[in-house]
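Chemist: coords please:
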Amino acid sequence: MSALPPGSTIGILGGGQLGRMLALAAARLGLKAHVYTDVPGGACEVAAAATVAPFEDTARIRAFAENVDVVTYEFENVPLQAAAAAELAAPVRPGSKALAVAQDRLEEKTFISGLGIPVAPFAAVDGESSFDAAMCTIGPAGILKTRRLGYDGKGQVRIKSAGELVPAFESLGRAPSVLEGFVPFAFEVSVLVVRALSGETRFYDIPLNTHRNGILDTSTVPSPLPHEHAARAREIAGAIATALDYVGVLGVEMFYVPDGTEPLVVNEIAPRVHNSGHWTMDACLVSQFENHIRAVAGWPLGETDRHSDVTMTNLIGDDVDQWPALAAEAGVALHLYGKPEARPGRKMGHVNRLRPRR
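Modeler: Down below sits the predicted model:
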């Protein structure tokens, strides 16, 4: 397929802040965005068009796809039937395989380990009959996570002894889950790989990530990850993207275990632009959002090199009330998502603090 010319329309499934930033990136390239969302969000405010309807309404999804040139998505929990309905009328990039793998933690870990890539020890927990086998595999302590719909620390419970497994499973509504073993990591890193229709891959610099209350707090580049391990991290992310026949930006979250047999252990993947890549909006000529649009539209990929060092800090909940001071602070790029109400745990925006590159 040839590249979509300026004036073409990118369909975006999802109306949150990632969709908003994708729509803005598309506009920079002379492309239009049409957002499909079940709940009006910030993306609707900046897109050329918006459809608000349930994701389960496959007829509306197909009608939406018939009026765009390519479809992408801003979050990994788009129902598979919605992606399939869109695919009847337009190319969907990334494809439904990436959605299917990322939406189920058991499927995800099985897929990645099947590529010979290290993941944390894991075992399925579907009910009482699986408790003993899971504890034998993982040991007395771990993290119980629902197989589906968990994010930003939601849908998971830490357990420190075998006696805590049953109440933890009950607290998750007895949802099909995965018990993961603890990984004694030094810090977390995330690799952002962008893969073109041609199979070409490029990588952004790997940030050092910190978390607060289970939610990403900061991402800083450069990170202290040694060069040889950074190269291995890119190799892992590229292998996953290739195995998924991926098109667009893929986030691969990993634990760094410098003293372990395997220094890099994959935690999870995100088949979309990623919060830990928001720093690219100001520290790179071509952000992760623009490169995602370039990839799904069949354009040449843009440069991923950074021109500055940077720390990205999320503005969560009432943090956004600091906007007057942040707007006045030198060296700070402020990005607000236009959300009307600040709630605990809600991402309201982010700031990028730039420094000369070392």
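
Chemist: contacts, neighbours, all on C-alpha from now
Modeler: OK.

Chemist: Can you report how many residues neighbour Gly173?
Modeler: 11 (other CA atoms under 10 Å).

Chemist: same question but for Pro356, I mixed them up
Modeler: Neighbour number of Pro356 under other CA under 10 Å is 9.

Chemist: same check, this time on Thr311
Modeler: For Thr311, using other CA under 10 Å, the count is 23.

Chemist: How about the one 5 residues further on?
Modeler: As a burial measure, the neighbour count of Ile316 was computed by other CA under 10 Å and equals 21.

Chemist: Same check on the one 4 residues further on?
Modeler: Neighbouring residues of Val320 were enumerated by other CA under 10 Å; the total is 17.

Chemist: which residues does it contact?
Modeler: 342, 348-349 (CA atoms under 8 Å, 6 or more residues apart in numbering).

Chemist: go on, Leu216?
Modeler: Counting by CA under 8 Å, 6+ apart, Leu216 makes contact with 152, 209-210, 275-276, 314.

Chemist: So what touches the host helix or strand of Thr210?
Modeler: Assigned by DSSP states H and E, Thr210 belongs to strand 208-212. With contact meaning CA under 8 Å, 6+ apart, strand 208-212 is reached by 187-190, 216-225, 276.

Chemist: Here is a second sequence; please produce its structure as well for comparison:
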Amino acid sequence: MSATPILPGPVAGGGRLATLGVMGGGQLGRMFVHAAQALGYQTAVLDPDATSPAGRVSDYHVATAYDDEQGLAQLMQRCEAITTEFENVPAGALATLAAQRPVAPGPQAVAVAQDRIAEKAHFAACARAGGVGPAPHAAIVSPADLAAVPDALLPGILKTARLGYDGKGQVRVADRAALAAAWEQLGRVPCVLEQRLALRDELSVIVARGADGAQVHFPVQRNLHRDGILAVTEVVPGGVSPVLAEQAIAATGAIAAQLRYVGVLCVEFFVVDDGSAEGTLVVNEMAPRPHNSGHYTIDACDVSQFELQVRTLAGLPLPTPRQHSPAIMLNLLGDLWWRDGQPVTPDWAGVLALPGTHLHLYGKHDARPGRKMGHLTITAATAEAAQQTARAAAERLGIAPWR
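Modeler: Predicted structure coming up:
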């Protein structure tokens, strides 16, 4: 990263605005673009989809494959610095960009997040230095690895080492026969087998780290997943044990620091039910980008995760975020546009009549089951009021209740 900040507004000498680029045109890229433009930057998006959500709102859209040499050259010509909105951008493409422009996060950090085996090794190394470790696990790359799996890891969850997200590339296995069958089903690609644990809760922490090592974080988020996809995030006073919150924040900071990470990083944790009052924290996975569980920061904090992404990329100061309102975020999936096999329009008027509701739709034209179409954040003066409004909104949208 450059030691000289990339300041917003007109570049010295005039004629154009400072421009920030993003690899990926999905909703995270779209919200990055909005945050960058609000600060006074122009933006450029590289995404092969001509109708991508971020590409349609950006100043420039380079509609090529992520590893297309001409597309990467166009992006570099346009931009002072470049980030990514999802972890599966080819690390080689980021390396190509990093040879000519500041790139945050860097290709080495993204490469670790792209591979569960490398990711688990990094978590384990951080745990040896006093942090929070991953769940018991084993890497399976060969038939010999499969045969050597310890009995204690079964029953477990077999996960592909690469390209798994939102519950994809995962198979629950009860015994060795099921494990062998699952590895065949996944094409004998490198995998990680994790011991299945009794979970009490799921948490996440979002941290922003600058090139100078300065680091800030948001409050710990409490998450509910359904079918492997985030459904509800709650960030309210008393929602997470102070002991676990302190451990999760410290572990996230260590994971970022030992990677020499620059950018916004989300680390997800499990709270294992071990019979104790607090439970035990284990680290699950990390995302080298803003995260679905941090979308509430747009409406409930004085600086959002996306503004911090802009600031880390541009080398601007990192203020400590302040949450001004208890918040609950509901993920809005394409299922809401269908009922009994027939297309419907969700009751947005009814939802927006509720106090403290903030609707964010991502501009996607086709509502498909399981597709992230938007999110709804509910803010209120108290946790109880936010819960009450969130449950009323969920009922009007047909979202299943939660505890």
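
Chemist: TM-score of the superposition?
Modeler: For this chain pair, the superposition-based TM-score is 0.96 by TM-score structural alignment, normalised by the length of the first structure; 357 aligned residues with a CA RMSD of 1.6 Å.

Chemist: I'd like the contacts of Val320 of the first structure laid out as CSV, including distance to Cys284 of the first structure, secondary structure and neighbour count.
Modeler: Shown next, in CSV, are the contacts of Val320 of the first structure (distance: CA to CA, whole Å; DSSP: H, G, I helix; E, B strand; the rest coil; neighbours: other CA atoms under 10 Å):
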residue, distance to Cys284 of the first structure, secondary structure, neighbour count
Ala342, 29, coil, 16
Met348, 22, strand, 23
Gly349, 19, strand, 20
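
Chemist: Relative to Gly142 of the first structure, which of those is nearest.
Modeler: Met348 (31.4 Å; CA to CA).

Chemist: Map that closest one onto the second structure.
Modeler: Taking TM-score structural alignment, Met348 of the first structure has Met373 as its aligned residue in the second structure.

Chemist: separation between its match and Asn331 of the second structure?
Modeler: 8 Å (CA to CA, to the nearest Å).

Chemist: can you list residues touching both of these two?
Modeler: With CA under 8 Å, 6+ apart as the test, Met373 of the second structure and Asn331 reach no residue in common.

Chemist: If we ignore the residues flanking it in sequence, what's nearest the alignment partner in the first structure of Leu199 of the second structure?
Modeler: By TM-score structural alignment, Leu199 of the second structure lines up with Phe185 in the first structure. Residue nearest to Phe185 of the first structure in three dimensions, not counting chain neighbours: Val257, with 4.6 Å by CA to CA, 6 or more residues apart in numbering.

Chemist: contacting residues for the one you found?
Modeler: 183-187, 263-265.

Chemist: still on that earlier bit, of the contacts of Val320 of the first structure, which is the nearest to Gly30 of the first structure?
Modeler: Gly349 (24.8 Å).

Chemist: Surely the closest one touches Leu336?
Modeler: Yes: with contact defined as CA atoms under 8 Å, Gly349 of the first structure reaches Leu336; the gap is 4.2 Å.

Chemist: which one's the longest helix in the second structure?
Modeler: Using DSSP state H, we find that the single longest helix of the second structure is helix 242-258.

Chemist: which bit of the first structure covers that one?
Modeler: Taking TM-score structural alignment, helix 242-258 of the second structure hits residues 227-243 over in the first structure.

Chemist: Quick check: the residue nearest to Arg234 of the first structure when sequence neighbours are not counted vs Ala59 of the first structure, distance?
Modeler: Excluding the flanking residues, the one nearest Arg234 of the first structure by CA to CA, 6+ apart is Val191, at 6.6 Å. Val191 of the first structure is 36 Å from Ala59 of the first structure, where distance means CA to CA.
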